[in-house]
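J.: okay, here's the prediction I keep looking at, along with the sequence it came from:
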Amino acid sequence: MLVKSGKSSVANIMAELQKLSAAHSEENIRKALEMSNLATPVEPKPLKEISFQEAEHWYLNSAEFERKSESTKNTYRSELRQFSRYIHTLPKIPNLLAFEDEPLILVEYLKSAGTQNTRSKKASFLRDFFTRTFTRFYELDIKRIKENLVIKIPFNNELPKAFTRVQIEELANLSRLTNDGFRNYTMLWVFLGSGVRLNALTQLQIGDVFYKEKYILVREKGDKLEKVPRFLTPSSLNTLRMYIAFKYGHLKNIDGYCNLYVFSATKGKKPLSDNTVQAMFDSLIEDAQTLSTEEKQRLTIHSLRHSFALFALQEGIDIVTIQKLLGHKSLKTTMIYLELFNSMLLEAIEKHPFSNSAAADLFQGVAEE
């Protein structure tokens, strides 16, 4: 009976505590217990100083980093190297906690980035790095750091950004003048002829190209294993066929021919990195005369995918078909191109020569009566 009574007493106390907890904050309850000498104040443990090098080593070897796609890992390794070089130029190398105490270090670092897109990419990496490391070492939220890593983009970011046909033509011509011009020209036309993402293009292997069926096999976003078909326009497929024949035709009878990467600097053994292709395309954008300074800041290699979708709409292809061509799982994702298309139509009609025609003034007085 005593045991039952003891359990009952504890249960009653727990019930009362739950009522107090519902009515008062945890902080106030703790203070009341301490002032009543019913609880001993717990001194907060001093936070251990973690060097940036230690945080860097843990991050690169963490399970969270390992779960990222290969392209993301390569990008983040590169960003981490750049950021590490920057902080080693400071008078004193900050430890991990210093970035939360003095987050303006990050603001100064981001100022050095040339374009808005570059700043956004660097900020995205830094958010991931500091979120992971502060959670691991301190179980803290990086509120002040996050506030300083919000990149305000002065453009309408809700609508996708696309190139015009004239701009595409200039970029294609410029690509032919670069080193590896045939390769760069082919990559550009595969982008425009299929709407694939950057990583899908760099990972393309010879065995993924099906000429008769007119499609290539690519890995979907976030899927490292399964490959799905993406159809190409005839001109893009023909350009791709000629490039593969030109570069790899003499290797057709060797073992492993189908496993060779189409776009490679190591004779097909390894694919070009996403960063290499991105840098090549950034250079084309920088040299383009048909792009304004503002457009050079907001248009990226991913805008080629947007251009593919927009041109398809302009030619009358229905939105459901475009969804399938792009590989979107949800039609809602594809519908944003309709908004862009409609905004372009509105802009076009306002530029129409009849929009300000004198004939419109003929009935002005009648409309006002």
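T.: Noted; the coordinates are in hand. Numbering: from 1, shown residues only.
J.: from here on, contacts and neighbour counts on C-alpha atoms
T.: OK.
J.: okay, and the residue most central in space within the chain sits in which element?
T.: Residue closest to the average C-alpha location in the chain (CA atoms, centre = their mean): K121, at 7.3 Å. Using DSSP states H and E, K121 falls within helix 116-137.
J.: and that helix, what does it pack onto?
T.: Here helix 116-137 touches helix 52-60, helix 70-87, helix 104-111, helix 293-298, going by 3 or more CA pairs under 8 Å, 6 or more residues apart in numbering; DSSP states H and E.
J.: any buried residues in the helix or strand that it is followed by, and which?
T.: Downstream of helix 116-137, the next assigned helix or strand under DSSP H and E is helix 143-148. Buried residues in helix 143-148, defined by neighbour count with 16 or more other CA atoms under 10 Å: 145-146, 148.
J.: take the residues you listed and lay them out in TSV including distance to E347.
T.: What follows is the buried residues of helix 143-148, written out as TSV (distance: CA to CA, whole Å):
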residue	distance to E347
I145	40
K146	37
N148	36
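J.: quick one on the thing from earlier: who's in contact with the helix holding K121?
T.: Helix 116-137 is contacted from outside by 50, 55, 58-59, 76, 79, 96, 110-111, 113, 140-142, 145-146, 149-151, 153, 297-298, 300, using CA atoms under 8 Å, 6 or more residues apart in numbering.
J.: please spell out the ChimeraX selection for the buried subset of those residues.
T.: Selection command for ChimeraX covering only the buried members of the contacts of helix 116-137, criterion 16+ other CA under 10 Å:
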select :50,55,58,59,76,79,96,110,142,145,146,149,151,297,298,300
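J.: show me what the helix or strand containing A279 is packed against.
T.: Using DSSP H and E, the element containing A279 is helix 274-287. The contact analysis (3+ CA pairs under 8 Å, 6+ apart) places helix 274-287 against helix 70-87, helix 165-176, helix 198-202.
J.: so which of these is the most packed in?
T.: Ranked by mean neighbour count under mean count of other CA atoms under 10 Å, those are led by helix 198-202, which reaches a mean of 22.
J.: can you give me the offset of the helix or strand just after it from its chain's centre?
T.: Downstream of helix 198-202, the first helix or strand assigned by DSSP H and E is strand 209-210. The gap between where strand 209-210 is centred and where its chain is centred comes out at 28 Å by CA atoms, centre = their mean, to the nearest Å.
J.: try it against this one:
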Amino acid sequence: MDKFIEEKLKNLKTNLVNRNYSTNTIKSYLYYLEEFLKFSLKNEFSPEKRIEAFLENIKSEESRRLSYQTIKCFYEFVVKKECPYILNKVRGKQRIPMILSKDEIVELLAQVKNNNHYLIISVLYGSGLRVSEVVKLKICHLDLENLKIIIKEGKGKKDRITILSQKLVDKIKKLIEGRSPKEYLFKTISNKQYNIRTVQQIFYNALKKTNITKKVSCHSLRHSFATHLIESGVDIRIIKKLLGHKSIKTTMIYLNLSENIKIDIQSPL
């Protein structure tokens, strides 16, 4: 790799890590920056034209948006200047999340025979966790008496508190009996922390045994959690806090997914 490119990538990575960007975001930004810098070394355009020409060569709208975000960060954090090119038209696609109905959740869980696996899937749905959060859960993060779970350093390195289902308490008590509070809640047969890929495979193995034909993933359990809470009449601002969303706009999408929202407002007529 060219030393100039290597130096700039290292500089950007340091800045992103210090600002608590997620591992996946850092990986994406470094990829797009490397592509941009390679393009820049081969073309003698002005900075503004260089960025414009680079983005024009990217067919995918989403990749173009991410590339532009990367370049903006590069200018702000590394070059210490304002990005010379403004791109207003590229926006991230708002994908409609796929959810499972409550009956489908029951059907899915019925296929999970391993107690550890059953609890993992149950907590993903019942507490609205991300897979990356459930594998990092430690026993000390649980408040079984008050039915709460403390999420340490979730997305954006932020802590939050979410709910725990009463139905899981007895099973969890048996799971953690005699264990240290500092241990991971869920551990493999070899006494190691679960990795994300393993949890995803647990979900897909159970899904294959059901009659569910929807294209869903582990993250669909989190979407289902939020949607079912809205259908139960829970205030969307509370759901925002439980999910750890930065903006209420992110949570609002679940309003469109809810088919059975309880409406307690009466007409003024």
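T.: Alright, I've got the coordinates. No experiment lies behind these values; they were computed from the predicted model shown.
J.: picking that back up, could I get the helices and strands packed on helix 116-137 of the first structure as CSV with distance to M14 of the first structure?
T.: Below are these laid out as CSV (distance: least, CA to CA, whole Å):
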stretch, distance to M14 of the first structure
helix 52-60, 41
helix 70-87, 49
helix 104-111, 47
helix 293-298, 59
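J.: nearest to L217 of the first structure, out of these?
T.: helix 70-87 (17.7 Å; CA to CA).
J.: give me the stretch of the second structure that the helix or strand that the closest one is followed by matches.
T.: Once the chain leaves helix 70-87 of the first structure, the next helix or strand it forms, by DSSP H and E, is helix 98-101. Mapping helix 98-101 of the first structure onto the second structure (TM-score structural alignment) gives no aligned residues.
J.: same check, this time on stretch 197-205 of the first structure
T.: Stretch 197-205 of the first structure maps onto residues 130-138 of the second structure, going by TM-score structural alignment.
J.: any chance you could list what contacts that stretch?
T.: 120, 123-124, 151, 154, 181-186, 193-196, 199-200, 218-219, 222.
J.: if we go to 6 Å?
T.: Stretch 130-138 of the second structure is contacted by residues 183-185, 194 when judged by CA atoms under 6 Å, 6 or more residues apart in numbering.
J.: hmm, back to that, okay, the helices and strands packed on helix 274-287 of the first structure in JSON lines with distance to L104 of the first structure next?
T.: Formatted as JSON lines, those follow (distance: least, CA to CA, whole Å):
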{"stretch": "helix 70-87", "distance to L104 of the first structure": "12"}
{"stretch": "helix 165-176", "distance to L104 of the first structure": "38"}
{"stretch": "helix 198-202", "distance to L104 of the first structure": "33"}
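J.: E213 of the first structure: which of the ones you listed is closest?
T.: E213 of the first structure lies closest, by CA to CA, to one member of these: helix 198-202, at 18.2 Å.
J.: superposed on the second structure, what's the mean shift for that closest one?
T.: In the superposition against the second structure, helix 198-202 of the first structure averages 1.2 Å from its aligned positions (mean CA distance after the TM-score superposition for the first structure).
J.: relative to the whole chain's centre, how far out is that helix?
T.: 13 Å.
J.: please apply the same query to stretch 266-276 of the first structure.
T.: Using CA atoms, centre = their mean, the offset of stretch 266-276 of the first structure from its chain centre is 20 Å.
J.: sec struct for V218 of the first structure, please.
T.: At V218 of the first structure the chain is in strand, as set by DSSP: H, G, I helix; E, B strand; the rest coil.
J.: nearest residue to it other than its sequence neighbours?
T.: K227 (5.0 Å; CA to CA, 6 or more residues apart in numbering).
J.: for D208 of the first structure, see how far away that neighbour is.
T.: Distance of K227 of the first structure to D208 of the first structure, given as CA to CA, to the nearest Å: 9 Å.
J.: okay, and the common contacts of those two?
T.: The contact lists of K227 of the first structure and D208 share L217, where a contact means CA under 6 Å, 6+ apart.
J.: of those two, which one has the most company?
T.: Using other CA atoms under 10 Å as the criterion, K227 of the first structure and D208 rank with D208 on top: 20 against 14.
J.: pretty sure that one is touching L217, no?
T.: Yes: counting by CA atoms under 6 Å, D208 of the first structure touches L217, with 4.9 Å between them.
J.: ok, E107 of the second structure to K157 of the second structure distance?
T.: Counting by CA to CA - E107 of the second structure and K157 of the second structure are separated by 34 Å.
J.: got it, and K138 of the second structure?
T.: 16 Å.
J.: now swap in Q201 of the second structure and tell me
T.: 26 Å.
J.: aligned to M252 of the second structure, what sits in the first structure?
T.: When the first structure is aligned by TM-score structural alignment, the residue opposite M252 of the second structure is M335.
J.: neighbours of that match, just the number please.
T.: Neighbour count for M335 of the first structure, taken as other CA under 10 Å: 14.
J.: ditto for A11 of the first structure
T.: A11 of the first structure: 12 neighbours (other CA under 10 Å).
J.: what residue of the second structure matches up with it?
T.: Under TM-score structural alignment, A11 of the first structure pairs with no residue in the second structure.
J.: and A11 of the first structure, what does it touch?
T.: Applying CA under 6 Å, 6+ apart, we find A11 of the first structure in contact with no residue.
J.: and the gap between it and G316 of the first structure?
T.: In terms of CA to CA, A11 of the first structure sits 71 Å off from G316 of the first structure.
J.: inside strands: which ones of the contacts of stretch 130-138 of the second structure?
T.: Assigned to strands by DSSP state E, none of the contacts of stretch 130-138 of the second structure qualify.
J.: those residues into a markdown table, with extra columns for neighbour count?
T.: A markdown table is the format used below for these (neighbours: other CA atoms under 10 Å):
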| residue | neighbour count |
| --- | --- |
| E183 | 16 |
| Y184 | 21 |
| L185 | 24 |
| Y194 | 18 |
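J.: coming back round to it: nearest residue to the match of M252 of the second structure in space, please, no chain neighbours.
T.: Leaving out its chain neighbours, the residue that sits closest to M335 of the first structure by CA to CA, 6+ apart is I319, at 7.2 Å.
J.: contact partners of stretch 300-318 of the first structure?
T.: Counting by CA under 6 Å, 6+ apart, 161-163, 192, 195 sit against stretch 300-318 of the first structure.
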